[in-house]
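Asks: Any chance you could fold what I've pasted below:
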Amino acid sequence: MSELYQHRARKRFGQNFLHDAGVIHRILRSINAREGDRLVEIGPGQGALTEGLLASGARLDVIELDLDLIPLLKLKFGIHPGFTLHQGDALKFDFASLDASPRSLRVVGNLPYNISTPLIFHLLEHAGLIRDMHFMLQKEVVERLAAEPGGGDWGRLSIMVQYHCRVEHLFNVGPGAFNPPPKVDSAIVRLVPHETLPHPAKDVRQLERVVREAFNQRRKTLRNTLKGLLDKDAIEAAGVDGSLRPEQLDLAAFVRLADQLAGQTSPG
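Replies: Prediction:
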């Protein structure tokens, strides 16, 4: 089994393998997997978390891109009846293909930093299937996910993820917990899709559009950044002060702006 640990982390996959037993235990405690759970692990690597997740009695699907890791994972976990391995890119994976019931999937991953944001947006497209998500991410990404209006971390990522999910920044993890050690600090985040959206938009695509435009030039006022979408009167009609900068608006205000835009662009 020693060959399991000879696989070198690959830079092109953004691999940093978790090896700190204390951190692994803390993550598993946070997830608190139970028998009967439907777990999906993205990027299991050498199986640092996989072992503990399977020990819970849960059913586990793992998605791994690196072909060199597939035989190692099969060797270590292939005999376990609850284990299913999918070789492929999680960014392109159809989570609906897992035939899961609504709000049943519990997604886990030590995500490569270069794909973390697009992967979270991909997963949000399947939010109706997901009960919760626990991710190891770059600490600054977690700070942006959990940000509140008014600060420099509040932006497109915060707003669109918080539209769909409750966000909890659980704890930070230093570089020494990984091999090789990354050059940045990491953090564990819990994302729980809302059963009922707190601020439902008429058209979420218009919300994405408004938020993207607003933060393209975040130092400018909304009146300037949104002028291609909404004029001064339309911004005021949404109950928003056009002289504010985008980071000063909360989620509810962005939804009102998006609904104003949806009303302008809807037929008739």
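Asks: can we go C-alpha only for contacts and neighbour counts from here?
Replies: Will do.
Asks: Strands along the stretch 1-150 of the chain, start to end?
Replies: Under the criterion DSSP state E, counting those that start in this stretch, the stretch 1-150 of the chain contains strands at 17-18, 38-42, 59-64, 83-87, 105-110, 130-138.
Asks: structure for this one too, so we can compare:
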Amino acid sequence: MTHAPTPHRARKRFGQNFLRDTGIIDRLVRAIHPVEGDRLVEIGPGQGAITQGLLDGAQALDVIELDRDLVPGLRTQFFNYPEFRIHQADALAFDFRSLVSPGEQLRVVGNLPYNISTPLIFKLLEVNDIVRDMHFMLQKEVVARLASQPNSGQWGRLSIMAQYFCRVDHLFDVPPEAFVPRPKVDSAIVRLTPYATRPHQAHDMTVFASVVKQAFSQRRKTLRNNLKTIISAEQMEALSINPTRRPETLSLEEYVRLANALSETAP
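Replies: Just a heads-up that it's a prediction; the model follows:
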């Protein structure tokens, strides 16, 4: 069940494209499967296309909306849900820990504009301990990066950091005609599920994040060049990692191995 959205001119500076296709909306809500008791938070509810389905399932929902002009319409649309809470705020600056009590975990949902998708995912990975799962509608190329594997053009810092913390599932694609206004790119739905026990464990997250970031500082150069200020070619060879390899050829496990070796030798 979806309410008719109130008239609103989409704002380019907020990257607004409003989902209109009821078939896509229903498929997304089914994939999320909200149930009563879930601590759901929706980022960028817009005109409430997904919001109704989330509330029908969970009966409670926090939404974070940057565009203050959309807030009155959302309040009116969902006034009969006592546990519907609106936070007029920038999700990139929002304190997600403020939404949970000890022992609770958030289920995060959002149709994310391209310009904030990567920094917002990094922000949420930092609080992965309070996140049960995340369902995002993103530009298709971002989902491809999140779900990619080594030796592909998409494999990079975002892929490695997301897959270190989460299982990544590319659920389905969303065509441009599902939105108003119609975007120039295809979109896709991705599910990120933080691991209870990570397949590979870095001893020091700061070191691991730094190694990955520096390795991809210049994609076309070798590990020897990109990492020369933090680890020698001889040290890499001792870890069975050829220093002439390029950063996109290393697996997540190999990046963790590099970082852990550095952590052990740090003063």
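Asks: Any chance you could compute the TM-score here?
Replies: The TM-score (TM-score structural alignment, normalised by the length of structure 2) is 0.96; 265 aligned residues with a Cα RMSD of 1.4 Å.
Asks: about what we covered before: now render the strands of the stretch 1-150 of structure 1 as TSV, adding distance to Glu148 of structure 1.
Replies: As requested, those are exported to TSV (distance: least, Cα to Cα, whole Å):
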stretch	distance to Glu148 of structure 1
strand 17-18	30
strand 38-42	28
strand 59-64	32
strand 83-87	37
strand 105-110	24
strand 130-138	18
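Asks: Present these as a markdown table; the columns should include mean neighbour count and distance to Arg8 of structure 1.
Replies: Shown next, in a markdown table, are those (neighbours: other Cα atoms under 10 Å; distance: least, Cα to Cα, whole Å):
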| stretch | mean neighbour count | distance to Arg8 of structure 1 |
| --- | --- | --- |
| strand 17-18 | 22 | 9 |
| strand 38-42 | 24 | 18 |
| strand 59-64 | 21 | 15 |
| strand 83-87 | 16 | 18 |
| strand 105-110 | 23 | 16 |
| strand 130-138 | 22 | 20 |
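Asks: Out of the ones you listed, which is closest to Gln206 of structure 1?
Replies: strand 130-138 (23.5 Å; Cα to Cα).
Asks: distance between that closest one and the chain's centre?
Replies: 6 Å (Cα atoms, centre = their mean, to the nearest Å).
Asks: And stretch 159-178 of structure 1, by the same measure?
Replies: 8 Å.
Asks: From Phe165 of structure 2, how far off is the residue most central in space within structure 2?
Replies: In structure 2, the centroid-proximal residue (Cα atoms, centre = their mean) is Ile121; its distance is 3.4 Å. Per Cα to Cα, to the nearest Å, Ile121 of structure 2 is found 11 Å from Phe165 of structure 2.
Asks: With Ala261 of structure 2 instead?
Replies: 20 Å.
Asks: Looks like Thr6 of structure 2 contacts Gly73 (just checking).
Replies: Yes. Thr6 of structure 2 lies in contact with Gly73 (Cα atoms under 8 Å); the separation is 6.6 Å.
Asks: more neighbours, these two?
Replies: Applying other Cα atoms under 10 Å to Thr6 of structure 2 and Gly73 shows that Gly73 carries more neighbours, namely 18 against 13.
Asks: residue in structure 1 matching that one?
Replies: Taking TM-score structural alignment, Gly73 of structure 2 has Leu72 as its aligned residue in structure 1.
Asks: Settle this for me: that match is touching Tyr5, isn't it.
Replies: No. Contact status for Leu72 of structure 1 versus Tyr5: not in contact, 9.1 Å apart, counting by Cα under 8 Å.
Asks: any idea which element Leu191 of structure 1 lies in?
Replies: strand 186-193 (DSSP states H and E).
Asks: The next helix or strand after that strand vs structure 2, average offset?
Replies: Downstream of strand 186-193 of structure 1, the first helix or strand assigned by DSSP H and E is helix 204-216. Here helix 204-216 of structure 1, set against structure 2 after superposition, deviates by a mean of 1.1 Å using mean Cα distance after the TM-score superposition for structure 1.
Asks: which residues sit against helix 204-216 of structure 1?
Replies: 155-156, 159-160, 201, 222, 225-226, 229, 246-247, 254-255, 257-259, 261-262 (Cα atoms under 8 Å, 6 or more residues apart in numbering).
Asks: Arg191 of structure 2 contacts Phe172, doesn't it?
Replies: No. With contact defined as Cα under 8 Å, Arg191 of structure 2 and Phe172 do not form a contacting pair (10.0 Å).
Asks: Which one's more surrounded, those two?
Replies: Set Arg191 of structure 2 next to Phe172 and count neighbours by other Cα under 10 Å: Arg191 wins out with 23 against 15.
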